[in-house]
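J.: could you work out the structure for the sequence below:
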Amino acid sequence: MSEPLRFSAFVMNTTSHILHGAWRAPEARQTDFNSLEHWIELAKVLEDAVFDFIFFADVVGLYDDYQGDWKKFVDSGLQIPSNDPLVIASALASHTENLGIAITSSILQEHPFDFARKISTLDHASRGRIAWNIVTSLSSNAWRNFGHDGITRHDDRYAWADEYVDVVYKLWEGSWEDGALIQDKKSGIHADFDKVHKINHVGEHYRVEGPHLVSPSPQRTPVLFQAGSSPTGRRFAARNAEAQFIVSPNPAAARALIDDTRRLTAEAGRDPRDLTFFQGLSFVVGSTEAEAARKAAELDELIDPATIIAHSAGGLGVDLGHYDLDTPIGDIETQGTQSTLIWLRESVPDREPTVRDLAQLRSRSGRVVGTPEQIADRLDEWRDAGVGGINVINATIPNSYVEFADHVLPVLRDRGLARREYVPGTTRGKLTGRDRLPDTHPAARYRGAFAESLEGATA
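T.: Below is the predicted model of the structure:
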């Protein structure tokens, strides 16, 4: 019997995240993103619905120019203003007990020593409910914000990411041994010095002596998400990720992507079952087909196609505002994200897709329209394709999640497609049945590694 699907709420600490223009709907409250209470209330809604994660996307710069400048982003609220989700994570943890909190953080934006310390602190504060979405930042503005001349080439970014994760793995898994924190009031020994180690990392990008300043948290390493669909990105996910966010245009394409990534996972020495795939989908729910179609048409009236193009173009690293709509995508050279190009070619398999295709398809990509029963039918097809979770994209907050919880989830539970309650334990425990990474994960090689090097040095 197949496992029930996992569910993640895909959000961003901004007004206009994915379905640009939907924030203008009368019921939309994503304009309240500056309010901490807004996010706490949403987290409670999600936990009541037994969602596995609230998944925060994030950026640290504007997307590349549209029609020559960045005016469109400000005019339409395209991920600006955008607040740091890491800052509010502890508040969400304090108002929930089971909901996983996934934070996107780029290798660019924070030194790995400080990032590892913050994540370990959050994992303690949440009793083991933190996840990290590993990204490499795809906008030139983001790289210039951190002192670089421009974006590093695609494959070079992943080489940088390899070292970044290596540093945090050493800190999370190798710096403190289990049982090192004693806190013995009678003897006055707080921690066992022989079980706490410096990591002495020296690499191309970082020199980190250590030790990690935080004792091991319930998960040690947070649950690891990754979203790259390019060949290089999938190899990175195969080595590191426990969950991968995908945006395949249909179940058949998802099956091909999943099968190939699982093959890469096995080649990396890991169990292919250790990687769960979360497909990004949005939902328009109606009590009848006619009602669902009407609501979808109303949503289309709100969607801003130009902002959709500006967002997609920013991900590619080129200004599509200067191209004719019939320009073949293959004629446009980019060092940006390759997953958009892969998705577009999968969506238009019989010819070379154009800029016009990108605009039309992006506005409705991953949208499932229908009654709760029809939506359940579609989700069953995605599960049969190997998808283990759904990253639920919102049109409006909180309504998109309230409608899904009230009308779709009961049908899914009756069909065995969704869980009725949480199991106890950490977020990794809920996802995989274990609190810590398995021994086959590359981070596990640092368990005990620094104690051994110390013994060798003093022998």
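
J.: C-alpha only now, for contacts and for neighbours.
T.: Fine.

J.: measure stretch 265-279 end to end?
T.: 18 Å (C-alpha to C-alpha, to the nearest Å).

J.: which parts of that stretch are buried?
T.: 265-266, 268, 270-272, 274-279 (16 or more other C-alpha atoms under 10 Å).

J.: between those residues, which sits nearest residue 164?
T.: Proximity of these to residue 164 (C-alpha to C-alpha) peaks at residue 268, which lies at 18.3 Å.

J.: residues contacting the closest residue to the closest one other than its chain neighbours?
T.: Ranked by C-alpha to C-alpha, 6 or more residues apart in numbering and with sequence neighbours excluded, the top spatial neighbour of residue 268 is residue 239, at 5.7 Å. If you count contacts by C-alpha atoms under 8 Å, 6 or more residues apart in numbering, residue 239 has them with 265, 268, 270, 441-442.

J.: quick one more, to check against the first:
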Amino acid sequence: MSRPRMIFNAFNIFSASHHDQGMWAWPTSRQLEYNSFDYWVDVARLLERGHFDTLFFADVLAPYETFSNSRELAVRSGMQFPINDPGELIPALAYATSDLGFVLTQNILQEPPYTFARKMSTLDHLTRGRIAWNIVTTFLPGAGRNLGLGGLPEHEDRYARADDFTDVVYKLWEASWEDDAVLRDRVTKQYSDPAKIHQIDHVGPFYDVTGPHLCEPSPQRTPFLVQAGVSPRGRAFAGRNAEALFINSLDPASAAPVVADVRRAAEQAGRRRDNVKLLAILGFVVGSTEEEARRLHEEITDFQSIEANLAKQSVFLGHDFSQYDPVEPISEIARRPEGRQGILGELIAMSPRTDITVGELVRWYGNLRVVGTPEQIADQIEAWQDAGVDGLNVQYVTSPGTFEDFVDQVAPVLRSRGLMQDRYGEGTLREKIFGQGPFLPDEHRARGFRRAAWGDGS
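T.: Down below sits the predicted model:
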């Protein structure tokens, strides 16, 4: 029986390496070309050939430095460093494609909402309505220092800032320009009607913004809204704001309660449960047989540096692994208190074997992925859908090789099961995803600012 189609995003970063550390050195990888337009255009066109929904750009504003309180290992291994600004790249990729969407990650501390609103409207115009904003509050203390904040604001404070930030940009995108404000009348030489372009006069706890918005309404007005963050505060924020939420669940079973909670949050915000699409992450290695895939997976894992994986997981697990000798067997650590509790205890409990070192264990954890034939990978994707997940961010091992494998081997199986689109819908990214109009639905809180300004809900 055919299933509803899922959303597929290619998870990437404007750097030589994203999550699989050191794979930029793999013989067939082109990741060292990351400063080249030609490389990125080839990636974007490959994804469009495979009918991916978006190219999803992650981003960071500081080197990773949790491991031993130092950035040395991250810098040495090229772990998301150096890194460029994906916002500068997207217009060229949009010009080279016709339907692929683009997700820009930008945190709410990065620039004032007034200039950010102009940036996103510009991208929405230049992409013909194919831009999305991944709303993040950042988790790196270095980003807070680099942005002149003296460090990272507290978690609740960051979300309070996000509330105020989104209020400002929603007012600019939705309430500043009326639909018929732009005239472009060649006879009278009048471009727009001043009476239909409004200040927003926002006064909030963090931002005071007068307006009006500098850009005329773009194809989506408000870009497609994505969010990453699944804390209780993050889920509530997603219920009010996100059209898609990127969750960090490791498997379908752990995703199901998160999915249910976010859908309840959407209802509590006056939205429909299906107004928020839930996105999980998919890492995979594919082979013509399971044995072939397993051999390749082991070769990839062995190719990676243990030290770089320790540095990466120190950040993502919030635990400095430099305090352990990486060559010490976990069987020895398990006898001590730290080996039976906390993050390390959880990892040891998950370990596939007892005869590995702590460094090998962390590298194994960093290489958890689906390994098998195209059919087996499709089976796992079905399990994600059964858990209520609407789509997947496909993570590469090497680029563009992993995406080529997905497009040529996995996607045909998914399409045969109805899980992946075989053609793009018409219109903007929002229309392609939801099959409705180009603008946010009326129940979204951003449209409330529009109704408050104009009073007619138009």
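
J.: tell me how they score on TM after superposing.
T.: TM-score of the superposed chains, computed with TM-score structural alignment, normalised by the length of structure 2, equals 0.90; 437 aligned residues with a C-alpha RMSD of 2.3 Å.

J.: surely the residue nearest to residue 268 of structure 1 is in a helix?
T.: Yes - under DSSP: H, G, I helix; E, B strand; the rest coil, residue 239 of structure 1 sits within a helix.

J.: still on that earlier bit, among the contacts of residue 239 of structure 1, name the ones in helices.
T.: residue 265 (DSSP state H).

J.: residue in structure 2 matching residue 432 of structure 1?
T.: Under the alignment defined by TM-score structural alignment, residue 432 of structure 1 corresponds to residue 434 in structure 2.

J.: burial count for residue 200 of structure 1?
T.: By the criterion of other C-alpha atoms under 10 Å, residue 200 of structure 1 has 14 neighbours.

J.: quick check: it vs residue 170 of structure 1, distance?
T.: Remark: distance between residue 200 of structure 1 and residue 170 of structure 1 (C-alpha to C-alpha) = 9 Å.

J.: give me the neighbour count for residue 134 of structure 1.
T.: Around residue 134 of structure 1 there are 23 residues (other C-alpha under 10 Å).

J.: ok, residue 147 of structure 2 next?
T.: Counted with other C-alpha under 10 Å, residue 147 of structure 2 comes out at 15.

J.: that one: what's it in contact with?
T.: Residues in contact with residue 147 of structure 2 (C-alpha under 8 Å, 6+ apart) are 109-110.

J.: state the distance from it to residue 109 of structure 2.
T.: For residue 147 of structure 2, the distance to residue 109 of structure 2 - C-alpha to C-alpha - is 7 Å.

J.: can you show me the strands along the stretch 201-350 of structure 2?
T.: In the stretch 201-350 of structure 2, the segments counted as strands under DSSP state E, counting those that start in this stretch are 202-203, 208-209, 224-228, 244-246, 277-286.

J.: with distance to residue 414 of structure 2 added, can I get those in TSV?
T.: Formatted as TSV, the strands of the stretch 201-350 of structure 2 follow (distance: least, C-alpha to C-alpha, whole Å):
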stretch	distance to residue 414 of structure 2
strand 202-203	47
strand 208-209	47
strand 224-228	24
strand 244-246	21
strand 277-286	14
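
J.: mind listing the helices for the stretch 51-200 of structure 2?
T.: For the stretch 51-200 of structure 2, the helices defined by DSSP state H, counting those that start in this stretch occupy 72-77, 90-96, 113-126, 141-146, 155-170.
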